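In: the amino acid sequence is not available; the structure is as follows:
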């Protein structure tokens, strides 16, 4: 079996930055699983594993345009501290902000008495990413996973379902 659309891919990865500093590592832990071909993985990584099979190992460099995009300064802004009333925002905390484009995850980067600076860029935006990958297991996706465009059950949406129950209300 080779990786193609509608295949569930389980892989281990080690992610480093341009300075070879480790950012994330799944080796020795549970492999990451995703449904291939449904835009649930960064495009460059999905393209790199296309056609590969279980047991394959590869090193992949992903540029920002094929990863989490370029860093966009306009996604960083100061929000009046009063908007966080009842909360205690701290740098590194993440919130979902209601924007004109819909809900957007933001990260708190600075807090003053008057403003909370939030950043709507992905933490890896603008970065070239280096992956060491080992493809562990492949399987055909279930019809429900294909219909919903994501994994179900263990390693998928985080919980099992009773017969006929859906995790995403489709």
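Out: Cool, got the structure. Source: prediction; values computed, not measured. Numbers count the residues shown, from 1 in each chain.
In: rest of the way, CA atoms for contacts and neighbours
Out: Fine.
In: ok, now which ones touch residue 26?
Out: Residue 26 sits next to 12-14, 32 when contact means C-alpha atoms under 8 Å, 6 or more residues apart in numbering.
In: same thing but 10 Å
Out: Contact analysis of residue 26 by C-alpha atoms under 10 Å, 6 or more residues apart in numbering lists 11-15, 32, 133.
In: for comparison:
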């Protein structure tokens, strides 16, 4: 039996950048469980598992378009430093959660702080990066009879 859209599966994975820097892994944890084709993982990961069989391992390179998208300037904003209050002591590289007008919160990374402004980047940290995943199919838990 091989993986098809709609299957609930479990995989072990290692995620790396092209230079070999590891950004995530399921090592030492339970396998990642998701429904194939449901959008629970990036599109390139979804596509990579199609047709895999239990116990199979494969390596796949995923372009930014099929991962977290390209990094865009529209996702960077400068906020007056005073809006953070007098005791604001964060440093570039730190992450914050900001609340949007609709009540949702999103993570942002501080990229620059000067006397007057704090620059925040809401791009996903892996936006614009090509990702390399080594994926091992551990289980097919449920098949989709409509697939």
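Out: In hand now; what should we look at? A quick note: this is a predicted structure, and the numbers were derived from the prediction, not measured.
In: give me the TM-score for these two chains.
Out: Scored against TM-score structural alignment, normalised by the length of the second structure, the superposed chains reach a TM-score of 0.82; 141 aligned residues with a C-alpha RMSD of 2.4 Å.
In: quick revisit: put together JSON lines for the contacts of residue 26 of the first structure, with neighbour count on each row.
Out: Listed next are the contacts of residue 26 of the first structure as JSON lines, based on neighbours: other C-alpha atoms under 10 Å:
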{"residue": "11", "neighbour count": "22"}
{"residue": "12", "neighbour count": "21"}
{"residue": "13", "neighbour count": "20"}
{"residue": "14", "neighbour count": "16"}
{"residue": "15", "neighbour count": "19"}
{"residue": "32", "neighbour count": "16"}
{"residue": "133", "neighbour count": "22"}
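In: nearest to residue 72 of the first structure, of those residues?
Out: Distance from residue 72 of the first structure was checked for each of those by C-alpha to C-alpha. The minimum falls on residue 15, at 22.4 Å.
In: residue in the second structure matching the closest one?
Out: Taking TM-score structural alignment for the superposition, residue 15 of the first structure sits opposite residue 15 in the second structure.
In: so its match, which state does it fall into?
Out: When states are read from DSSP: H, G, I helix; E, B strand; the rest coil, the local structure at residue 15 of the second structure comes out as strand.
In: separation between the closest residue to it other than its chain neighbours and residue 58 of the second structure?
Out: Counting by C-alpha to C-alpha, 6 or more residues apart in numbering, residue 133 is the residue found nearest to residue 15 of the second structure once chain neighbours are left out, at 4.6 Å. Using C-alpha to C-alpha, to the nearest Å, one obtains 8 Å as the distance from residue 133 of the second structure to residue 58 of the second structure.
In: count of neighbours near residue 94 of the first structure?
Out: Other residues near residue 94 of the first structure number 16, with proximity taken as other C-alpha atoms under 10 Å.
In: quick check: the aligned residue for it in the second structure?
Out: Matched across to the second structure, residue 94 of the first structure falls on residue 96, judged by TM-score structural alignment.
In: hmm, that match is touching residue 120, no?
Out: Yes - applying C-alpha atoms under 10 Å, one finds residue 96 of the second structure in contact with residue 120, separated by 8.9 Å.
In: next, count neighbours for residue 27 of the second structure.
Out: Residues within reach of residue 27 of the second structure, counting by other C-alpha under 10 Å, total 10.
In: and it, what's its match in the first structure?
Out: Looks like residue 27 of the second structure aligns to residue 27 there (TM-score structural alignment).
In: in what helix or strand does its match lie?
Out: Assigning secondary structure by DSSP states H and E places residue 27 of the first structure outside every helix and strand.
In: the closest residue in space to it that isn't next to it in sequence: what's it in contact with?
Out: Distance criterion C-alpha to C-alpha, 6+ apart; nearest residue to residue 27 of the first structure, sequence neighbours excluded, is residue 12 at 5.5 Å. For residue 12 of the first structure, the contact set (C-alpha under 10 Å, 6+ apart) comprises 25-33, 57, 131-137.
In: ok, residue 70 of the first structure next?
Out: So residue 70 of the first structure contacts 63-64, 121-122, 124-128 (C-alpha under 10 Å, 6+ apart).
In: same thing but at 7 Å, please
Out: By C-alpha atoms under 7 Å, 6 or more residues apart in numbering, the contact list for residue 70 of the first structure reads 64, 125-126.
In: quick one: the strands in the second structure?
Out: When assigned using DSSP state E, the strands of the second structure occupy the ranges 8-17, 22-25, 32-35, 57-62, 76-80, 95-99, 105-113, 117-121, 131-142.
In: in CSV: those, plus distance to residue 41 of the second structure.
Out: What follows is those, written out as CSV (distance: least, C-alpha to C-alpha, whole Å):
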stretch, distance to residue 41 of the second structure
strand 8-17, 12
strand 22-25, 13
strand 32-35, 8
strand 57-62, 12
strand 76-80, 24
strand 95-99, 22
strand 105-113, 18
strand 117-121, 22
strand 131-142, 12
